[in-house]
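Asks: sharing a model that was predicted from the sequence below.
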Amino acid sequence: MLRFSTAGESHGESLVALISGLPAGVPVDQEFLDHELWRRQQGYGRGGRMRIERDTAHILSGVRHGKTIGSPIAMTLANRDWKNWEEILPVGEGDAEKHKAVASPRPGHADLAGALKYDFKDARYILERASARESAARVACGAIAKLLLRALGVEVASHVVRVGSAELSREASFAEIAAIAQREDVLLACVDPESEARMKAEVDQALRTGDTIGGVFEVVVHGLPPGVGTHVNWDERLDGLLAQAVMSLQAVKAVELGRGVTAAQSPGSKVHDAIAYEAEPVSEDAGKFTRFSREHNNAGGIEGGISNGEDLVVRGYLKPISTLRRPLASVSFETRETTKAAYERSDVCVVPAAGVAAEAMVALAVARLVIEKFGGDSLRELHRNFSSYCEQIRAF
C-alpha cells in the first residue's frame, strides 16, 4: 500500500516527508519536485514568509540514479526562517525568557482546542504543527505520486474557480487548467483573465481592510480509466477517499465532487450523465478507454465510488485564513480576560496554494488505488498490468 507521512513545525529546522509503497523504476525529476514546491509558494495575497523560504526537496533515500528503487523515500525541506527561531524554539531546554508565546488564541485556528487537548498554557506548539507550512511536505510526496501517475498517462492539475464573491464565469478545459502550472506569474491561478481580475480586486479589498479571504479551487484528474475504487466497502470508495484527502488540508471546510452542490437542488433528469455507445472500436491513440461515452460530467468522473473514465473533478472550499491583521476578540491564556487574538505573520489569500496542495493529496489518493488495483513491484510490471486492463475495457 502507498503510504506517506510528514513531520516538522512551521518554524522548526526542517520539514520531513516519508513516502513508501512505490514500485521500483519510477523516474524522479528533481526539477519537477522543486517546481511543485515553488508553485505552492506562489499566488497573489501571499505573505512575507514566502519571501524568505525557497523550498527544495532534499532526497535522502529511496531514489538512486534518478529512479525509485522500491524502498521508502525520505525527504527534508529546510526552513530558512529557522535561523530566526533557533533560540526561540530550541530542542533542548534553552532560555525560557526567549520563548515567544501565543498568549491569546486565534478564532478559527487550532490554538485553543489544541492548547486544551495537550494542556499547554499557550498555543505556540499547536500553531507550529497546525500551520499550513506542513503542506509543503505533502506537496513533495504528491509530486512523487504525480510522477508515477504520469508514467501511466494520468495527469493532475488545479485552478481557482472563486475568490470571495468573484467567480470563474465559464467552463475550463483540462488543457487550460494544466497550462497554469507552467506560468511564471501564478497570480490567482484562474484560466480566465477577466475573472482573475475580479478575484484580484477581492484580495485587494481584504488587504486594505486588514482582513483575509477564502475561495474555491478545483482539482482535475485526466486520463484515469474506469474501475479505480470500489463500491463494496465504505472505506474503499474513491469518492470517500478523495473527500478525506482534500478535507484534511488546513482551512478546507467543504469538498464537492463533480456538481454535487448544485445537484442537490436539481431534478435527476438534469443531474445524471446520460450514457451513449459508439459502435466503432476505441484505439489507444484516441485517448479513450471505452466505447461508452457521456455528454456531460456532472458526476465528476465517479459513480458508486468507482471512476467511470471521465475526468475526476474535486472542489475544495477554503475558509479565510484565521490570522487577521485586525484581530478578533479572544481571551488571554494567563489572565482569562478579554483581549485581541494573537497575530503571526500571515497571508491574505492562499486559494491557489491550497489548490497545489490539494493536487498532491488527490494524486496520493489516486496513486494508492492504482497501485492496489494493478499491482507490481516495478514500474514495468505495473505498466504492463495497467495496459492489459485498458485493452480489456476497450474491447468490452
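Replies: Received the coordinates, thanks.

Asks: please count neighbours and contacts with C-alpha atoms only from this point.
Replies: Noted.

Asks: give me the neighbour count for the closest residue to Ser20 other than its chain neighbours.
Replies: Excluding its sequence neighbours, the residue lying closest to Ser20 (C-alpha to C-alpha, 6 or more residues apart in numbering) is Pro72, at 4.2 Å. Applying other C-alpha atoms under 10 Å, we find 19 other residues in the vicinity of Pro72.

Asks: what sits against the nearest residue to Gly300 once chain neighbours are set aside?
Replies: Nearest residue to Gly300, sequence neighbours excluded (C-alpha to C-alpha, 6+ apart): Gly258, at 3.5 Å. When contacts are counted by C-alpha atoms under 8 Å, 6 or more residues apart in numbering, Gly258 touches 297-301, 312-315.

Asks: and of the residues you listed, the nearest to Ala123?
Replies: When the contacts of Gly258 are compared for distance to Ala123 (C-alpha to C-alpha), Arg315 wins out at 30.8 Å.

Asks: shouldn't that closest one be in contact with Asp239?
Replies: No: using C-alpha atoms under 8 Å, Arg315 is not in contact with Asp239; the gap is 11.9 Å.

Asks: that's a strand at Leu324, yeah?
Replies: No: the assignment for Leu324 by DSSP: H, G, I helix; E, B strand; the rest coil gives coil, which leaves it out of any strand.

Asks: just confirm it contacts Tyr343, I think it does.
Replies: Yes: Leu324 lies in contact with Tyr343 (C-alpha under 8 Å); the separation is 6.8 Å.

Asks: one more to weigh against that first structure:
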Amino acid sequence: MLRFLTAGESHGPALLVIVEGLPAGLPLATDYINRFLTRRQHGFGRGGRMNIEQDTITILAGVRGGRTLGSPLALQIANRDHSNWAAIMSPAPDADLDSRRVTAPRPGHADLAGALKYGHSDLRNVLERASARETAARVAAGALAAALLEELGIQIAGQVTGIGPVSISPLLLPPPELRRKVQTSALFCADPGAEKAMIQAIEQAREQGDTLGGTFAITVSGLPPGLGSYVHYDRRLDGILAAALMSIPAIKGVEIGAGFNAARLPGSQVHDEIFYTPERGFYRRTNHAGGLEGGMTNGEPLLLQAAMKPIPTLMRPLRSVEFSTGEPVAASRERSDVCAVPAACVVGEAAVAWEIARVVLEQTGGDTWEEITARFAGYRRRTGERNQL
C-alpha cells in the first residue's frame, strides 16, 4: 500500500516526508524531484518567501545507488527562513512565545477554527502547519509517484486556465507537448494573450492590496482502461482524484471532463459515443467524460480542473476580532503571495500523480520494480487485447 506522511511547520527547521510502499529497484534521481520543487516556487504573483527559499530535497533513507530499496523513504526540505525564527519556533521550554504572536484570525484561513479545535491562544500554532508551505513536502512525494508513472509510460502535465476574471479553455495536448508549451510562461499558461491579461490582473490586485485565485487543469495520458473500480464507492477513481485535489489548500471546486457544464446540456451532447475499428479497437471522438466512466479510466486522456480561491492574507486586511477579547481589529498580516495559482497547479500535478501511482500499484502488486513493470505490461496487453474484437 502506497502512503506518505508529512511533518513540519512553515518556519520550522525543515519539512519532512516519509513514503512507504514504493517497490525496490525503482530508478530515482534527486534532480527529478527538485525540478518539481523549483516549479512550485515559480509563477508571477509570488511573495517574498520565494526569494528566501530555494527548495531542494535531501534523501535521508530508502534509496541507495539511485534506486529505491523497498524500505520507507525519508525526505527533507530545509526551511532557510528558519534562521530568523529559531527562538520563536524552538521546541524548548524557553522558546520565545511572546514575539510574533498572532491573535487576529484571518477570514478564509484556518486560524479561528483551528484555535478553537486545539485550544490555542496564539494562532501561530495553527497557521504554521495550516500554511501552504506544507505543500512543498506533498510535491516531493508526488514527484516520486510521477517518476514511477513516467517509467510506465504515463505522463502528467498541468496548465493554468484562469486568473481572477481572465479564463480560457484547457489546451488539449499530450503532456510532453503541453509541458514544452508552458515552460516559458510566467504563469504556466499555454495562451500568451491570456497570460498577458492575467499578469495585468495580478498587478492590479497587488496595487490594491488584494489577492486573486483562479483555475488550473491537469492532463494525464498513457492510462489503460480499468484503473479504479466501480464495485465500492471508496475505490472509484473520480472520487479519489477529486478528494486529492480538494485537499490542496484554497481549492474550492473540482471538475472532471465537461464538469459543471455537463449539468446544463442534454445527454446527447454530453456522453462520448463509442466507435470501433480493427486498427484502433474501441475509441471515442470526444472526451466529455474526461477519461473516467463508472469510477474507472476508460482509455481516453484524463482531464481534471480545479478552482482556487484567493489567498486569505491580504495586505489591506479584512475586518476581524481580537481572539482573546472579541474586540474589532484588522486581520493579521503575514508575508504572502498575491496569486499562487501556478504553484497550486504544480501541487495538483503531484496530487494526481500520487493517486494514479497508488491505483497502478494496487492493480499490479509486487515488491520489486521488475515485478511491477512486467505485471503492468501484462495488464496493458490484456486490456488491449480485450479492446480488439
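Replies: Sure thing, it's come through. Being a predicted model, the structure only gives us computed values, none of them experimental.

Asks: just to revisit the earlier point, who's more crowded, Leu324 and Tyr343 of structure 1?
Replies: Per other C-alpha under 10 Å, whichever of Leu324 of structure 1 and Tyr343 has more neighbours is Leu324, with 23 against 18.

Asks: what sits against that one?
Replies: Leu324 of structure 1 is in contact with 210-212, 343, 346, counting by C-alpha under 8 Å, 6+ apart.

Asks: can you get me a residue count around the equivalent of Ala307 of structure 2 over in structure 1?
Replies: Matched to structure 1 by TM-score structural alignment, Ala307 of structure 2 sits across from Tyr317. The tally of other residues near Tyr317 of structure 1 (other C-alpha under 10 Å) stands at 22.

Asks: what's the answer for the one 10 residues further on, then?
Replies: Residues within reach of Pro327 of structure 1, counting by other C-alpha under 10 Å, total 17.

Asks: same question, Ser332 of structure 2
Replies: Neighbourhood size, Ser332 of structure 2 [other C-alpha under 10 Å]: 23.

Asks: quick check: the lengthiest helix in structure 2 compared with structure 1, mean distance?
Replies: Longest helix in structure 2, counting residues (DSSP state H): helix 341-364. If you overlay the two and look at helix 341-364 of structure 2, the average distance to its match in structure 1 is 0.5 Å (mean C-alpha distance after the TM-score superposition for structure 1).

Asks: structure 1: matching residues for that helix?
Replies: Following TM-score structural alignment, the aligned partner range for helix 341-364 of structure 2 in structure 1 is 351-374.

Asks: verify the stated contact: His159 of structure 1 with Ile177.
Replies: Yes: taking contacts as C-alpha under 8 Å, His159 of structure 1 lies within contact range of Ile177: 5.9 Å.

Asks: find residues that contact each of those two.
Replies: Jointly contacting His159 of structure 1 and Ile177 under the rule C-alpha under 8 Å, 6+ apart are Val191.

Asks: on that earlier part again, next, show the common contact partners of Arg315 and Asp239 of structure 1.
Replies: Contact criterion C-alpha under 8 Å, 6+ apart; residues shared by Arg315 of structure 1 and Asp239: Leu257.

Asks: and Arg236 of structure 2, how close does it get to Leu227 of structure 2?
Replies: In this structure, Arg236 of structure 2 and Leu227 of structure 2 are 9 Å apart, going by C-alpha to C-alpha, to the nearest Å.

Asks: circling back: okay, His159 and Ile177 of structure 1: which has more neighbours?
Replies: Counted by other C-alpha under 10 Å, His159 of structure 1 and Ile177 do not tie: His159 has more neighbours, with 31 against 20.

Asks: so the more buried one, which of the three states?
Replies: Assigned by three-state DSSP, the conformation of His159 of structure 1 is strand.

Asks: residue in structure 2 matching it?
Replies: Alignment note (TM-score structural alignment): His159 of structure 1 maps to Gln159 of structure 2.

Asks: just checking, its match touches Phe216?
Replies: Yes: with contact defined as C-alpha under 8 Å, Gln159 of structure 2 and Phe216 form a contacting pair (5.6 Å).

Asks: need the residues touching each of the two.
Replies: Shared contacts of Gln159 of structure 2 and Phe216, defined by C-alpha under 8 Å, 6+ apart, comprise 342, 345.

Asks: that older thread, just tell me what the residue nearest to Gly300 of structure 1 corresponds to in structure 2.
Replies: Match for Gly258 of structure 1 (TM-score structural alignment): Gly257.
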